[in-house]
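A.B. asks: got a sequence here, can you model it:
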Amino acid sequence: MELLSPAGNVEKLAYAYAYGADAAYIGLKKFSLRVKADNFYEDEYKKVVELKKLYPGKRLHCALNISFHDEEIDNLRANIDYFRQYPIDAFIVQDIGIVPLLQKEFPNAELHLSTQASCVNSEAVKMYKSIGFKRVVLGREISLAQIKRIKDAVPDMELETFVHGAMCIAYAGRCLMSAFLTGRSAQSGFCSHTCRWNFRVGENAFAGLADGAGDGKPHIITAEEAKALAQSGNLVIEEEQRKGEYFPIFEGDDFTAILSSKDINMINHLADMRDAGLDSLKIEGRMKSTYYVAMVTRAYRKALDALEGKITAEEAAPYIAELENVSHRESTTGFYYNKTDADKTTCGASDSKYQLAAEMGAELTGEAFDAIYNEGQKRYRENEELLAGMHPDAREARLKDYEIHPDRRIIPFEKKEGWHLYECTAMNKINAADEIEFVSPSFCNLLVKSEDWELISSETGLKLNWVCDSHPCVIYTKYELPAATLLRTLDPDYIEGKIRDTGR
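C.D. replies: Below you'll find the predicted structure:
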């Protein structure tokens, strides 16, 4: 089975490939249902071309999965020459109106039907096959038994489904809630994730609904009364045409999210997905972080490798366990086994106890190493000469200032036998006194004590006490790090058992 990972930008595409994806899917500006992802634009096709060369055999799928209006088709035609510059292996579409255009302009690219088309039966699959589709991304509201029936009926059609990530309460993703409440259409890629919002019962909502005083005047119940009612379990929703079907509304600790579906997680059911006849397993998340893409891709790569006998289940286990260290909500198996699992909702944002602190780059050796080392030694000598030439009182004042403000101290790093110097792009705050943790495609996680690494300015060659995003730095450590290593640290704002609003 193919492992298909999300890539919201070039950087995430690189990590998807490095951490084990067989293919990755991207979106192009204005034509993707995830327009809030960075997506791809301008001359980034050059970087994508180089990535495809670096990872031969890896595939690139492009999502053109919005519902097209005529003016958007005009815009698509106007951008055809730009699209041709990307090494696209397949287009993911839901609107069959653009199919003839893609077939004409990209004869060597496959057509994959988007899950937005809600294809969930073999007759529909046969129809899409007849007009040139190579693969169908089945509607999310389908079971494994139904998938097997479709594969048996149309064995030469590739089938793909989601295996991990956030699900939409409108399971095929065709939701109008965002457009209704915010004016931002999910079908045009502007979903505001309204189903994830937290709602609270308030006073004004109940104005005029009760005549508790017995005087014929409307009674406005208080917020306390409203909350007590919401938490009583007595509130339900009944749809007009479905008399007698009740959906409970229960408010927990201050807020409730009645439409927020659980995340899907099928890591322990890959054999069943294989046996159902699936050809590709898709991870959701073009708007997720680099850390999310890398860790989830790696977990499923190891799980698939174990399924295929390339590694043992014991070898895969620690990588799979790392899924708990990635931002996530409660999980479910969706519709794959029974509808009851899919109907379960949850509340709150996705969260993780870790934050991505830095992306590690190439090892610096030879002249590159010497340049940073020599700069640090030079600055140290200059400072020592400056101190030596000072009046004793001034020198004492300067040294006292160093004690009060240790960040101002001039301390070069010294060469250590067997240590390695690496490029480092800081993403969050890193403290030199802390333990840090490395993760990579080839090892699960490596906890590094403070004495086994140093934080160095790449400009001055001097030791640093801390860095933040955009601070130029390198890391000097006793450990050898493979390509695409990431540095993570514990998130200081994370509280076990408390879900934070992380912008989900």
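A.B. asks: from here on, just use CA atoms for contacts and neighbour counts.
C.D. replies: Will do.
A.B. asks: for Ile150, which residues are in contact?
C.D. replies: Counting by C-alpha atoms under 8 Å, 6 or more residues apart in numbering, Ile150 touches Asn121, Ser122, Val125.
A.B. asks: that one and Lys282, how far apart?
C.D. replies: Separation of Ile150 from Lys282 (C-alpha to C-alpha, to the nearest Å): 18 Å.
A.B. asks: same deal with Glu2?
C.D. replies: 8 Å.
A.B. asks: state whether Asp152 is indeed within a helix.
C.D. replies: Yes - note on Asp152: a helix contains this position according to DSSP: H, G, I helix; E, B strand; the rest coil.
A.B. asks: this one as well, want them side by side:
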Amino acid sequence: MSIELLSPAGNLEKLRLAFSYGADAAYMGLSDFSLRKNAKNFTQADWQEVAQLKQATGKRLYCTMNMLFDEHSLARLKEQLPIIKTWPFDAFIISDLGLVPILQDAFGDSVELHLSTQASCTNSSSASMYRKLGFSRVILGRETPLEDIRRIKDANPGLELEVFVHGAMCMAYSGRCLLSSHLAGRSANQGDCSHTCRWNYQFMGSEALQSVLASGELALQEEQRTGVYYPIAEQDGYTTILSSKDLCMIDHLAELKESGVDSLKIEGRMKSSYYVAVVTRAYRKALDADPDWLSYREDLFNISHREYSTGFFFGHGNIDPVMGESIDKSTSQGYIREYLFCGFIGKPVAENTYALDLKNQVRTGMRLEYIGSDEVKIEDEHFVLLNEQFEPIEQADHGKVQFLKTDKDIAEGYIIRRETMVK
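C.D. replies: Prediction:
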């Protein structure tokens, strides 16, 4: 069985893009029970379109219910089970074990359960216990190194393993802190917390550390660890001291396959539609060994991101960069965004003329780029913008009936973007 590529779907548009840009499966949340409450998520009004999309593509769909349920939310879940049963879900992602008997009673013992990464399963014994409880897949904690993934798989050959391979990483959640592991190499999750948060820190300016820091940068130095610097960024009087790097494992897919991983998960239900499309297609091309996959990989730098790293896959301790500083930018620069997502190419309405579905303004004279699931990019500086009466206009905006005329070979659904440099 080939390894699964699993993409985030924060709403219906992102679900369509995840499937059309190469995902084998997508994960989504229902409005009342998702840990990502700020994502738009899905409501019953989306049911018909989701069902049609799943039937048309034949791809898998997972329902994320990874919040911890109090009595009120548990009662609400039980009330809504008859409606939830009508959705075309292939599995449920949960972290609260109280949901196991509830879902088994509602869907039968054959219901497919995936253990959320929120459960922090990081060893073979825990994985075995969850398997006995009825889970067919475990989404391992982000702290799990490749060598341990191999051991977990060897000890549980019938259990599917899923790991996050791209996107944001947490510094801490529910008291499970990663600061100690990052700064001292001692894991708080394994009972060896160095109480890093209580250390004494001093701000160090670039004037004192010209050989280490660029002009205008700051760093923290701990009282007992002189000469060990933790670079930080300060903008408008605030710093990103607790901001972790972003995860990117696209250069290490062979090692992930060798470790026994069954599913590669992209983080980002709250990220943009542009992010979902670009990241999904890059990993799809890499997994398929597409001759041009490096070009799609390069596009990972054209989405909003922090410095990329390999997380803890190659061991605990400092989070190692996955790509050289000459290619990527420093975490101290905060989020890096080199392109602005402008919208989508709509249906063709005449020869070389297409409707526009814009999210951001487009003006005549700009250099636009169009990207598709199998098109790295097409540059265009000579397009013509048209209003509802098909008259030329200088700019097109979100929410209006507008058209684009071009001699480029594009198609409905292509993404429109333009270069920018926002940090």
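A.B. asks: neighbour-wise, which of the contacts of Ile150 of structure 1 leads?
C.D. replies: Within these, most neighbours by other C-alpha atoms under 10 Å means Val125, with 23 neighbours.
A.B. asks: before we move on, back to that, which one of the contacts of Ile150 of structure 1 is nearest Gly277 of structure 1?
C.D. replies: Comparing the contacts of Ile150 of structure 1 against Gly277 of structure 1 with C-alpha to C-alpha places Ser122 closest, at 13.2 Å.
A.B. asks: quick one: what's aligned to the closest one in structure 2?
C.D. replies: Under the alignment (TM-score structural alignment), Ser122 of structure 1 pairs with Ser124 in structure 2.
A.B. asks: again, but for Leu111 of structure 1
C.D. replies: Checking TM-score structural alignment: Leu111 of structure 1 goes with Leu113.
A.B. asks: so who does its match touch?
C.D. replies: Neighbouring residues of Leu113 of structure 2 by C-alpha under 8 Å, 6+ apart: Ala91, Phe92, Ile93, Ile94, Val100, Gly134, Phe135, Ser136, Arg137.
A.B. asks: likewise Gly260 of structure 2?
C.D. replies: Shown in contact with Gly260 of structure 2 (C-alpha under 8 Å, 6+ apart): Ile149, Arg150, Lys153, Leu161.
A.B. asks: run the last query once more with 7 Å
C.D. replies: Listed by C-alpha atoms under 7 Å, 6 or more residues apart in numbering, the contact set of Gly260 of structure 2 reads Arg150, Lys153.
A.B. asks: helix, strand, or coil at Thr489 of structure 1?
C.D. replies: Under three-state DSSP, Thr489 of structure 1 comes out as strand.
A.B. asks: which one of Glu2 and Lys282 of structure 1 is surrounded by more residues?
C.D. replies: Taking other C-alpha under 10 Å, Glu2 of structure 1 and Lys282 do not tie; Lys282 has more neighbours (22 against 16).
A.B. asks: and the strand or helix carrying that one, how far from structure 2 on average?
C.D. replies: Using DSSP states H and E, the element containing Lys282 of structure 1 is strand 280-283. Its aligned residues in structure 2 lie a mean 0.3 Å from strand 280-283 of structure 1 after superposition (mean C-alpha distance after the TM-score superposition for structure 1).
A.B. asks: which other helices and strands contact whichever helix or strand comes after that strand?
C.D. replies: The C-terminal neighbour of strand 280-283 of structure 1 among helices and strands, as given by DSSP H and E, is helix 290-307. With contacts taken as 3 or more C-alpha pairs under 7 Å, 6 or more residues apart in numbering; DSSP states H and E, helix 290-307 of structure 1 sits against helix 10-18, helix 313-321.
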